[in-house]
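> I'll drop the sequence and a predicted model, then ask my questions.
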Amino acid sequence: MGQLTVRPGHPGSPQLNLTPLKRSHALLDPAQLSDMAEEAAHDLMAEGESSNTRVSYRTAMRYWAAWFGARYGRQMDLPMPVPVVVQFIVDHAERSTKAGLVHQLPPEIDAALVEAGFKGKAGAPALNTLMHRISVLSMAHHLAKQPNPCTDSAVKALLSKTRKAYAKRNATPHKQRALTEEPFEAVLETCDDSLKGKRDRALLLFAWSSGGRRRSEVSEAVFENLRGADEGGYHYTLANSKTNHNGKVKPEDVKPVVGTAAQALEAWLEASGITTGPLFRRINKAGRLGEGALTGTAIRDIVKARCSLAGVGEDFSAHSLRSGFVTEAGRQNMPLQETMAMTGHRSMDVVTGYFRAGAAQVSAVARMMDSGSRPTPEE
């Protein structure tokens, strides 16, 4: 492939010399993180986050290193200068011009990053992706105890204006659709009585009904943390989650799995014969149970595949189970505190957006002009 060689020129104005090189000598090599950046990436992964989060951190750090190497012709190091972070933002954020939406990343670098596997496709990334990469860089500086360029007033002001610019174009950060009761029931209908069908039905109901479990929590669920409840169904103990890294079990970490969800889980355990280890496992092409737990990626793929089979749309993901639980709780006027106890949310700012969206759908205030919504005036 054509590789990228960068000749540093005047500071802030690197001159590019695009020279075909062999892949083995690629400048954009994921192994080329500097010692400090590598240490920061390891620190991030050591924070006790889920496997999915660790992968996203490392991916973001690799992208930073590859972009920096392509832009400046040397390995990335911390602390990052403020002008570099500003350059990263304008390279990846679209802005309106007379010629349409543009961003500053040179096409040659863009193509090389795609070719080397650091980007899925050419062009500006989603706003969510850009903000996530800035957040990861900020955390890397914090953990390395280095001056943080992401908290500089110029960077913060630029990010704020960038978000407002996207909002004015109705290009706000994308949120996965919430899988509320009606589409969720349609998804469950796609699960037949095969071993895979019983597994998927139990997995989906376990994740949704026990409070909208994260895919990492479903992937890491084990039989040993499941016990029967005196009142019927099960109690599942979240010994490790995004909000519980030390394994100390608190009352709110015990989640009920009852009703339809308990029935589906019981059917899966009976069919699979699982009595120890991971609750939700791979099933091979011959329809036989595997030993290893499903990964977070596999759980995401199950949700998307079942949604596609049900014909409810393509824009659902594993997180749709969590947002769907909260949104449905709002629709059914469930107490917010009880909902948060189930989900494990600590911040009301995070959960109330979905909760209020669900409540608004059944709001009488929103239907004041509907026929029959007003009381009949007394004669």
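Arrived safely, thanks for sending.

> use CA for all of it now, contacts and neighbours both
Fine.

> what are the ranges of the strands in the stretch 51-200 of the chain?
95-97, 100-102 (DSSP state E, counting those that start in this stretch).

> Show me what the last one is packed up against.
Spelled out, that is strand 100-102. Counting contacts by 3 or more CA pairs under 8 Å, 6 or more residues apart in numbering; DSSP states H and E, strand 100-102 is packed against strand 95-97.

> Which elements pack onto the strand it packs on?
So strand 95-97, by 3+ CA pairs under 8 Å, 6+ apart, packs with strand 100-102.

> okay, now the one to match up with it:
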Amino acid sequence: MTDPAPTGVPGAELLAPQVDLPLTEQEAAYVAAARSANTRRGYASDWREFSGWCARHGHEALPAAPEALSGYITELAGAGAKVGTISRRLSSIRFVHVMRDLPDPTDARRVTAVWEGIRRTHGAPPVQARPLMPPDLDDVVDACPTTRSYATRPGEDDLAGLRDRALLLVGFFSALRRSELAALTVADVADHPRGRVLSIPRSKTNPYGTEPELVVLPHAHRAARCPVTALRTWLDAAGITEGPVLRKVTRGNRVTDRPLHPESVNEIVQRAVARADIGPGPWSAHSLRAGHVTYAHQRGASDRAIAHQTRHRSLATVGAYIRIDNAWEDNSAALLAGL
């Protein structure tokens, strides 16, 4: 049997189907496109970790025996790995076996019994990003530098600071995911009398692009907090007329052609929060999306209106963002506090 060409990700050859005849170049490209680059990297990383563990403990990784897999997840749980981490590792191991037309080792009774016990023993709610919303968001935006001063030459716009302001305000008002912010291009931004309309070609809930997803970016009453103004200011200062919207800026204050990586979006939000010193998190790029949902709810928006912007398919998912705020609504303990 012959494998298709690697996709550029270490260990990627294991993420493609094993076939009797070689795949054509176009077929291999479609196979690679079936999973996002982040997903492929995650699968490959998990598989390297599992296969390394097998080598150290005298087990075959492919195909994996039930006792190898149950021993592996038992060791992970004993070392303090989160249930979500172990679940992701199991998914990666399952995927590699499916691509080899091998039985799924995660279905073995020994593995499912141990896994159920791990979940019951170590299961806990995932750590949620703290919502970033006014007034904290105002402080974070204000802490972004707008100009750079030099001893030997005139000052100039601080391009990284202008980009960060645009990222924060666009991220909050649009409620985009970090991958969507990183992938946003000038062609995706359309003018509208009330602001801008963002077209999202692909998303977590629309991976095949079969349904158009539109997100609105409204003019805000305060210019200093207007996402449209912040976006226009950044694009004009950076001289960006096409291609990626959010780009890397060099230490020498020069804009590159390279778009931000989704993880860079995360780091920019964390650095911006640290500059404002607004308190403990956890903070991440997801704090902007969570902040949109929570703040909109506090301002009286319905779950359906929020889901229209966030593109959540389930209103229950929207409710999960605002459960802490909801806990105080129409609550008997809150009423008793007034006695």
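The structure has been received and is ready for your questions. What you are looking at is a predicted structure, and each value in this text was computed from that prediction instead of being measured.

> before we move on, back to that, residue 351 of structure 1 is nearest to which of the strands of the stretch 51-200 of structure 1?
Closest approach to residue 351 of structure 1 among the strands of the stretch 51-200 of structure 1 (CA to CA): strand 95-97, 31.0 Å.

> which non-adjacent residue is nearest residue 165 of structure 2?
Closest residue to residue 165 of structure 2 apart from its sequence neighbours, by CA to CA, 6 or more residues apart in numbering: residue 141 at 5.6 Å.

> Against residue 133 of structure 2, how distant is that neighbour?
Distance, residue 141 of structure 2 to residue 133 of structure 2, by CA to CA, to the nearest Å: 11 Å.

> who are the neighbours in contact with residue 125 of structure 1?
92, 93 (CA atoms under 8 Å, 6 or more residues apart in numbering).

> same check, this time on residue 328 of structure 2
Contacts of residue 328 of structure 2 (CA under 8 Å, 6+ apart): residue 334.

> does it belong to a helix or a strand, and which?
Counting by DSSP states H and E, no helix or strand carries residue 328 of structure 2.

> Okay, residue 350 of structure 1 and residue 202 of structure 1: tell me how far apart.
In terms of CA to CA, residue 350 of structure 1 sits 27 Å off from residue 202 of structure 1.

> For the two, indicate the residue with more neighbours.
residue 202 (26 against 10; other CA atoms under 10 Å).

> That one: what's it in contact with?
261, 264, 265, 267, 268.

> returning to what we had before: take the strands of the stretch 51-200 of structure 1 and lay them out in CSV including distance to residue 167 of structure 1 and mean neighbour count.
Putting the strands of the stretch 51-200 of structure 1 into CSV (distance: least, CA to CA, whole Å; neighbours: other CA atoms under 10 Å) gives the following:
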stretch, distance to residue 167 of structure 1, mean neighbour count
strand 95-97, 12, 12
strand 100-102, 14, 12
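
> Quick check: which of those strands is nearest to residue 156 of structure 1?
strand 95-97 (17.1 Å).

> what do we get in structure 2 for residue 100 of structure 1?
Using TM-score structural alignment, residue 100 of structure 1 has no partner in structure 2.

> How about residue 51 of structure 1?
Aligned partner of residue 51 of structure 1 by TM-score structural alignment: residue 37.

> Out of the contacts of residue 202 of structure 1, the closest to residue 343 of structure 1 would be?
Using CA to CA, these come closest to residue 343 of structure 1 at residue 261, 15.9 Å.

> Apart from its neighbours in sequence, what residue is nearest that closest one?
That would be residue 205: by CA to CA, 6+ apart, it lies 4.9 Å from residue 261 of structure 1.

> Assign a three-state SS to the one you found, would you?
helix (DSSP: H, G, I helix; E, B strand; the rest coil).

> And the helices in structure 1, which stretches?
Secondary structure of structure 1 by DSSP state H: the helices cover 35-45, 51-72, 82-92, 107-115, 127-143, 153-168, 181-188, 195-209, 215-219, 259-272, 296-310, 319-331, 336-343, 348-361.

> Point out the most buried one among those helices.
Highest mean neighbour count of the helices of structure 1: helix 319-331, a mean of 25 (counted as mean count of other CA atoms under 10 Å).

> between that helix and helix 181-188, how big is the angle?
Angle of helix 319-331 of structure 1 versus helix 181-188, following axes from the mean of the first three to the mean of the last three CA atoms, to 10 degrees, is 140 degrees.

> What range does helix 319-331 of structure 1 cover in structure 2?
Counting by TM-score structural alignment, helix 319-331 of structure 1 corresponds to 286-298 in structure 2.
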